[in-house]
Structure formats: C-alpha cells, structure tokens
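Trainee: okay, sequence plus prediction incoming.
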Amino acid sequence: MIAKASTISHGANAIRYSVNKEKADIVKANLLPDNISPEAMYGRMMLVQRKFAENINKGRPLGRNVIRIEISPSEEESRGWTMNDWASLSNEFIRVFDSIDLSGKTKRASSKQTNLKGSQYIAALHRDSKSGILHLHIDANRVDMEGRINDSHKIGERAVMAANIINERRGWMQSEEIGIRHRQEISVCCMEILRKMDKFSWKQYEAELTKRGYKVHLQEKESGGVYGYSIKRGNSIYKSSVLGIGRSLTPSKIEATWAKLHPQERKSEPTKPISQQTRTADITPISQPVIKHYNIATDEYHSYHVEIPEAADNIIRQNCSLEEAHPLAKLEEIQHTALLLFAGYLDAATSMATSSGGGSDTGGWGRDKDEDELEWARRCARMANSMCKRRKGLHR
C-alpha cells in the first residue's frame, strides 16, 4: 500500500470530485451528516473555521484549508474487500496518521500529532478509470472541532510513515519497494515500446504507453520538441529521470536509446570521397558494439529486460562461479543476478539471489561515477557470487 497527503486551497473542488466521481462510494462521513451534498460538506467545514477564526492564523483565513489524502492498496491486497473492509482501513489509517510524532524533525510542538479523528472528513472509494483498481480519497478539515489546526509540516512524510506502519502490521509490501517495482515495470514497458517502433516518434511513444494503461504528460518546447515528461501509474507519477538506466529514457537520451535497439536501422554517414593518395588498405571499417538482450523473470509476475554489451556479458559469464555458492544455486541464477545488478535492478537481483538459497547485504551498492562498463561487469559478477553464497545461520 502507498499513501500520499498534502494541504490544498481548492477544498470545495476536491470534495466535489471525491463525492461525485463516477462510481464513487462514500465510505465514511466523519462528524458530518449523511446524504448531504459535497457543497454542504465543504460549507460545514468552513463554518468550523470561521467559528475559531480569531484563534487560528491570527484571524486570517487559512490559505490551504483542507487536507487531501490518497490511500492505494495493491489489487492483491484489497481483492474481495467489502465496504466494511475499506471503512476499517480508513479508520486504521486515520489512527496511525494522528499518532505519528514529527516534532523532533520539524522542531515544532504542533507537529507532535494531528487530530483528524476529531475533525470533519469525508472518505470516498474510487476506481481507477483504466484498471478498475480501487483506492481511497480522504478530504479533511484543517481545523478540528476544538479549533486546533491540524499541522501540515512534512504531511507527505507523515502519510508515507502511516502507510508503512500498516504495511508492516498486515504483512503488505512497503511503499519504497512498491515504488522500485513500479519504476522497473514502467521502464521495461518503455523499452519494449521503443524496441517495436520502426522509428522514434513522441506521438507513437505516448500513444503506446496510453494503450497500456499509463497516463503521459509531455512538456513541450514552444519551438517544438519535448524537454521533459512524466508517466502516471495509478495515483503515482514518475519523472523520466528516474526511469531506465543512467537516465536513458529522458528526452535528451531517448532517441539514442532507440537507436541502440535498432543498430541495423541507423542511417550510415555519407561516404566522403577518398583522395587518390589514400589506399583502400588504410581504411578500417568501424563496427558497432554488439548488444545482448535478456528478459529475466524473478517470479511468475515480474520480468526484467537487461541490455549489456557483449564484452561485458562475456566478463560476467567468465567470472560467475559455483565454487562457493549455495548447494541449491545454479550457475544461470548467479549470472542472472549479476546481469540484474549490471542493469540497476538491485531489488530484483536480491530476490533472485534469495530464491537460489543465498542472500547478502547490498547496502551502499552501486556503480561508481567514473567506472567503465567492463570493470562494472567484473564487480557485478563478484557481488553476485557473494550474494548467492549460503547465508550464515541457515546451515547446521
């Protein structure tokens, strides 16, 4: 499950969207009458704020007067849920959110806790328009029924912490791991689209991503071209700079990435006339490096595309060894662990090593800034050998 929160100034529109969206269901109206319009809900929140106007913000109205929260369990986590299950999650999230003490981080006494439980809020259940996956929207009054302001400092961090506490309680995947998997999933999808394109086109790239259920926001220059873009998956947005390997899917690099996938389609440079003094034997043809492609499955649901120069691939194959590996490990699994490390899929590599009986601390692991591909491949092979060893304490 992932969650995010922010304070907003367009509270009336947010509540209207939460309540009136197609196929939305009201999960809970806290300290608000049932069956009233979204306009009436917002009006009642503003009545409370006006009642305590002299005590909040020195008499001035709050600019950002509503707290907006989105809670998104995965499809697997919420499969088969009833409305009571969603109400239970809503109540649990509010309790945990309110209990988190951030005063040490913000150096503000007001950050010790919020009081959404004692504030007016509406919780509504939405369905993603493409996938149908369910998620919760909560719109809460910034001022509780006692006239105290619900603190907004690091409110997004408070939501993430609340989600992770609940994830741990329920045995769900942590939000950081979800983010990594989503970035990997989108990156693999982008590479597959580029691989199938006869020529690079932003219009086709955007259309193919949309077909797969993603929303794409292109930032276009006035003079033409794209200088930035982001991809939305469910309620999460990922900038192009966090996708791919080495920023390979950013606007400045994506066409070169497409070209690497289609070496046979590159237009050759025009041949310059050779002077009479130049002999044919002096001309050495320039060959393009061979790129190897792998689709590595870590389980029945997750597959990762890896591209690696043939020279680096050979180094991994030569340096991966079963010599100190777990008895259940296979050489191919060690090599796949190294390939995943090379491509930057650290979480997937750890999963592969664990499934082969190994496991190792990868804290601080990563490619050095000036490290060339061949040395990086050697380090990945050594790390894969280490990760696929028998873990201490698991043998007698």
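Mentor: Sure thing, it's come through.
Trainee: all contacts plus neighbour counts: C-alpha atoms, from now on.
Mentor: OK.
Trainee: just the helices in this structure please.
Mentor: For the chain, the helices defined by DSSP state H cover 11-20, 38-51, 83-99, 103-106, 155-170, 175-196, 202-211, 254-261, 310-319, 331-343, 346-355, 373-387.
Trainee: okay, those helices in TSV with distance to residue 238 and mean neighbour count next?
Mentor: Output for these, formatted as TSV (distance: least, C-alpha to C-alpha, whole Å; neighbours: other C-alpha atoms under 10 Å):
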stretch	distance to residue 238	mean neighbour count
helix 11-20	23	19
helix 38-51	31	18
helix 83-99	25	16
helix 103-106	26	12
helix 155-170	16	18
helix 175-196	7	17
helix 202-211	13	15
helix 254-261	16	18
helix 310-319	30	18
helix 331-343	19	24
helix 346-355	18	21
helix 373-387	27	22
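Trainee: reformat those as CSV; add distance to residue 121.
Mentor: Putting the helices of the chain into CSV (distance: least, C-alpha to C-alpha, whole Å) gives the following:
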stretch, distance to residue 121
helix 11-20, 9
helix 38-51, 9
helix 83-99, 10
helix 103-106, 24
helix 155-170, 16
helix 175-196, 24
helix 202-211, 34
helix 254-261, 44
helix 310-319, 56
helix 331-343, 45
helix 346-355, 38
helix 373-387, 48
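Trainee: please name whichever of those is nearest to residue 304.
Mentor: The minimum distance between residue 304 and the helices of the chain falls on helix 175-196, with 6.3 Å, by C-alpha to C-alpha.
Trainee: counting contacts, what elements does that closest one pack onto?
Mentor: Counting contacts by 3 or more C-alpha pairs under 8 Å, 6 or more residues apart in numbering; DSSP states H and E, helix 175-196 packs against helix 155-170, helix 202-211, helix 254-261, strand 303-309.
Trainee: between the ones you listed, which one is nearest to residue 236?
Mentor: It's helix 155-170; of the helices and strands packed on helix 175-196, that one is closest to residue 236 (C-alpha to C-alpha) at 12.8 Å.
Trainee: does that closest one pack against any helices or strands, and if so which?
Mentor: Using 3+ C-alpha pairs under 8 Å, 6+ apart: helix 155-170 touches strand 2-8, helix 83-99, helix 175-196.
Trainee: for residue 47, which of the ones you listed is the nearest?
Mentor: strand 2-8 (17.5 Å).
Trainee: okay, now the one to match up with it:
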Amino acid sequence: MDPSTDPIRVLLAADAADATSSVPTATSLERRDDRFAVEPATDRDAATALLSTDRFDCVVVTAAFADGDAIDVLVDGTGAGDAADASDTADGVDGCFGVDAADGRDAIPRLLAIDADRVADPSALAADALAAGVTDVVRCREDELASRLLANRIGNAVAARRAAAEADRQHDRVDRFVSGVSHDLRSPLNVAQGRLDMARDDPGGGHLDVAATAVDRTLELIADLLTLAKQGEKPRELTLVGLRETAEECWTTVATGDATLLVEGDGRVLADPSRLKQLLENLIGNAVAHGGDDVTVTIGVSSPMYTATRAEVFPTGFYVADDGPGIPEAARDRVFEVGYTTASAGTGFGLNIVREVAAAHGWEVSVTESADGGARFEVTGVDVEE
C-alpha cells in the first residue's frame, strides 16, 4: 500500500457556516481529496473535546474562529504577537489543544486559514501565527482555488509529519539492531576464539568441535538479525492472502515433528504475503519449540462475539494458539524484546521479528492464555475478509 493513499483525518475549526467566507468547508475539502475525512467544530469547547480523542492527523482553524482568537486556539495559550509566549511554544510548551509540541514532529500539523478579503492585515497575522509555532498559514480568496490550495497544504503537512515519524522509527530500529549485533554476536565469537586458542595447545581435546558449534550459532544469529533489519520497513503493496493456505504452507517449512495444525475458517488477510509467512513461521516455530513435538497449533480469524442483546466489538485480526505450557503473565511483555528467550537453542529474535512485521503493517500483536492453557498470540488491527 502506498503511504500517500492513507486516510487523512482533519479537524476543521470554523464558525457556523458563513456564505460570504472564502475559507473552504468540510464538504469542499472532502470533494477535493478523497483521502480526507473532515470533521467540523463550530466552537472552542467542541474543538477541544474532539481533538482530545486523538483521532486527527491535522487541525485547521480559521482566522475568525473563537472570536478571532485563532492563534491562541491553535497553540493553546500563546497569544498573537506575544514574542515571549511564541518563544516558549517553540521551545516545547504544550500546544494544539494539549498535544505535546516539545518535538514538532510529534505534534499534529496546525494550519491557520485566513480569509484574505476579510482580514485587515493578512501578512501581519500570518507572521504572528508562524512566530507562535503554527505549522502553516493558508490565504484563501476564491472558494474553488482555496479548497485546492488548502487541501494541498494539509496533504503536504501530514506527509511531512508521517515521514519524520517513520524516520524516527527507523532510527530506533537501527539502534536496536546495532545493540543486538554487538551484544549477541560477542558471546559465541568469544567462545570460538577461546577454543581455537586452546586447540593449538591441545589438538585432540575436542575444542574445534565446540568452536565450530559457536561459529554455527554466530551464523544463525546473523541470519536472524538480517531478517529483523528488513521487517520493520512498511510494505509498499498489500494483497488479500488466504490465511489457511499460508498457514499450511508455513507448516511445511518449519520443523514441526509430530505437532498438529488446526486452521479455523477461510479468512483472507490484507498483507504482504512474504512477511505474513515470516510472521506465521516464527509463531509456529515458537509454539513447537516451547510446547513440544506433539503440541497442537490452532490458527484462525478473530471475529466479533455476539450475545442475545448486542455485539461485543473486538478488533479484527487473527490468532495463533497452542495447548503447550503457556507463557507466565509476568513474562508476556518481555517475550517480544530483542534477545529474550527461555530456549537453550533460541536466538531471542523470533518474536521480535513477529512484532516488527506486525508494526510495519500497522497491526498490533499481544499474547494471552489460550483456551487450552497454552499461549495465544493475537494480531489485531488487520483488514480481514471472511
């Protein structure tokens, strides 16, 4: 999926409909760009309440909103032309209805829309707004041109924020990757080096076999680390992938011994096929490694549960469950950490790769207890077609 097609949720804070204003309406913006879902607010309390829900990617406030106090509304307490307050906002005062603006890349974009024909000095107002920390100022004159201009500026501001957030996420991933390489490769390499030194003095002491095992372990870690490095990148194209077919294919590529696979339902998942396979392979391998060769692994779609009176709303997705010994509640948050493992032959990267694959798709993954007392991994936020 191309990130440029992702929905953009906009809060448009404007006074009640004014037929003479050139500032675009929610309807005209949505017609201009089909990615937009614009929700209007006609007073300050309504705007504050809506934005506190954290549902929006951008907020647009018109110059006349809240009795002309639009800049104050946008930066939450920073008055127009007040240089000291503007400086405070730039240095990290909470802005945009309580959204932390300590890092401009974390705060959602804040745009001021000026009806250029109805403001005495639009240039001065624009300068005050930008000095106060507003992301962008758009001067509107004619309705059709104004909607095109404002839509473009909203799209650009949201794209810039998303790109910065993705860059930060990738930077964090690189840091974790480097940390994993330095920490996890050092131990087996030290073992191999030590045993090779010992083999020079005692050629028949079995030291070369131990060194060879340590080298094999190093190669296994490198393979997992390279996989981990690739999985966090956002997929460019997603397709509907059959969960049953993918699970059965994964079952043939993982050493499962006498374990049993059960697939419930025939749902299709919107995903990158290769990465979905990687995720399922790792969860299957984890179940067999910890549940034993005779474990039963169940894979299926998570569907809403219905009662006699109403439907309980649960996030859509899929799960991988087993009837093994399960995961202690105290350890459930740690199992996704880099290097965490309770298996003597484990690298500690398998479940971290699962989390990275899920995050790259915009999914969430968690672990609970299965109906049989084993582990149940829930992947939610997934588009599923049944």
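Mentor: On my side now, so go ahead. Note that the structure is a prediction, hence the values are computed from the model and not measured.
Trainee: now what about the TM-score between them?
Mentor: TM-score for the superposed chains, counting by TM-score structural alignment, normalised by the length of structure 2: 0.28, backed by 195 aligned residues with a C-alpha RMSD of 7.4 Å.
Trainee: want to try JSON lines for the helices and strands packed on helix 175-196 of structure 1, with distance to residue 352 of structure 1 as columns?
Mentor: Converted to JSON lines, these look like this (distance: least, C-alpha to C-alpha, whole Å):
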{"stretch": "helix 155-170", "distance to residue 352 of structure 1": "23"}
{"stretch": "helix 202-211", "distance to residue 352 of structure 1": "28"}
{"stretch": "helix 254-261", "distance to residue 352 of structure 1": "26"}
{"stretch": "strand 303-309", "distance to residue 352 of structure 1": "11"}
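Trainee: quick one: the helices in the stretch 1-150 of structure 2?
Mentor: In the stretch 1-150 of structure 2, the helices defined using DSSP state H, counting those that start in this stretch lie at 26-32, 44-51, 65-68, 70-75, 83-90, 122-131, 143-201.
Trainee: nearest to residue 298 of structure 2, of those helices?
Mentor: Nearest of the helices of the stretch 1-150 of structure 2 (C-alpha to C-alpha): helix 143-201, 30.9 Å.
Trainee: and the closest one, what does it pack onto?
Mentor: helix 26-32, strand 136-140, helix 207-231.
Trainee: pick the most buried one from those.
Mentor: When you average the neighbours per residue for each of these (mean count of other C-alpha atoms under 10 Å), strand 136-140 leads with a mean of 21.
Trainee: from residue 275 of structure 2, how far off is residue 220 of structure 2?
Mentor: For residue 220 of structure 2, the distance to residue 275 of structure 2 equals 19 Å [C-alpha to C-alpha, to the nearest Å].
Trainee: apologies, that question was intended for residue 177 of structure 2.
Mentor: From residue 177 of structure 2 to residue 275 of structure 2 the distance is 18 Å (C-alpha to C-alpha).
Trainee: which of these two has more neighbours?
Mentor: residue 275 (20 against 17; other C-alpha atoms under 10 Å).
Trainee: once you drop chain neighbours, what's closest to the more buried one?
Mentor: residue 357 (6.4 Å; C-alpha to C-alpha, 6 or more residues apart in numbering).
Trainee: packing partners for the helix or strand harbouring the one you found?
Mentor: Using DSSP states H and E, residue 357 of structure 2 falls within helix 350-361. Helix 350-361 of structure 2 sits against helix 207-231, helix 273-291, strand 364-369, with contacts defined as 3+ C-alpha pairs under 8 Å, 6+ apart.
Trainee: tell me the angle the shortest one makes with helix 350-361.
Mentor: Angular relation of strand 364-369 of structure 2 and helix 350-361 on a 0 to 180 degree scale: 140 degrees, by axes from the mean of the first three to the mean of the last three C-alpha atoms, to 10 degrees.
Trainee: what residues of strand 364-369 of structure 2 count as buried?
Mentor: 364, 365, 367, 368, 369 (16 or more other C-alpha atoms under 10 Å).
Trainee: with the second one instead?
Mentor: Applying a neighbour-count criterion of 16+ other C-alpha under 10 Å, one finds 273, 275-291 buried in helix 273-291 of structure 2.
Trainee: next, format the helices and strands packed on helix 143-201 of structure 2 as JSON lines and append distance to residue 351 of structure 2.
Mentor: Listed next are those as JSON lines, based on distance: least, C-alpha to C-alpha, whole Å:
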{"stretch": "helix 26-32", "distance to residue 351 of structure 2": "41"}
{"stretch": "strand 136-140", "distance to residue 351 of structure 2": "42"}
{"stretch": "helix 207-231", "distance to residue 351 of structure 2": "10"}
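Trainee: secondary structure class of residue 299 of structure 2, three-state.
Mentor: Following DSSP: H, G, I helix; E, B strand; the rest coil, the label given to residue 299 of structure 2 is strand.
Trainee: quick one: it from residue 180 of structure 2, how far?
Mentor: Remark: distance between residue 299 of structure 2 and residue 180 of structure 2 (C-alpha to C-alpha) = 30 Å.
Trainee: quick one, which of these two is more surrounded?
Mentor: Taking other C-alpha under 10 Å, residue 299 of structure 2 and residue 180 do not tie; residue 299 has more neighbours (23 against 19).
Trainee: settle this for me: that one is touching residue 321, isn't it.
Mentor: Yes. Shown here, residue 299 of structure 2 and residue 321 form a contact pair, counting by C-alpha atoms under 8 Å, at 6.4 Å.
Trainee: related to what we said a few turns ago, could you redo the helices and strands packed on helix 155-170 of structure 1 as TSV and give each row distance to residue 381 of structure 1?
Mentor: As requested, these are exported to TSV (distance: least, C-alpha to C-alpha, whole Å):
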stretch	distance to residue 381 of structure 1
strand 2-8	34
helix 83-99	43
helix 175-196	21
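Trainee: select, out of the helices and strands packed on helix 175-196 of structure 1, the one closest to residue 92 of structure 1.
Mentor: Nearest of these (C-alpha to C-alpha): helix 155-170, 8.0 Å.
Trainee: the closest one to helix 83-99, inter-axis angle?
Mentor: On the basis of the same axes, to 10 degrees, helix 155-170 of structure 1 is oriented at 120 degrees to helix 83-99.
Trainee: helix 155-170 of structure 1 vs strand 2-8, what angle?
Mentor: Using the same axes, to 10 degrees, helix 155-170 of structure 1 lies at 150 degrees relative to strand 2-8.
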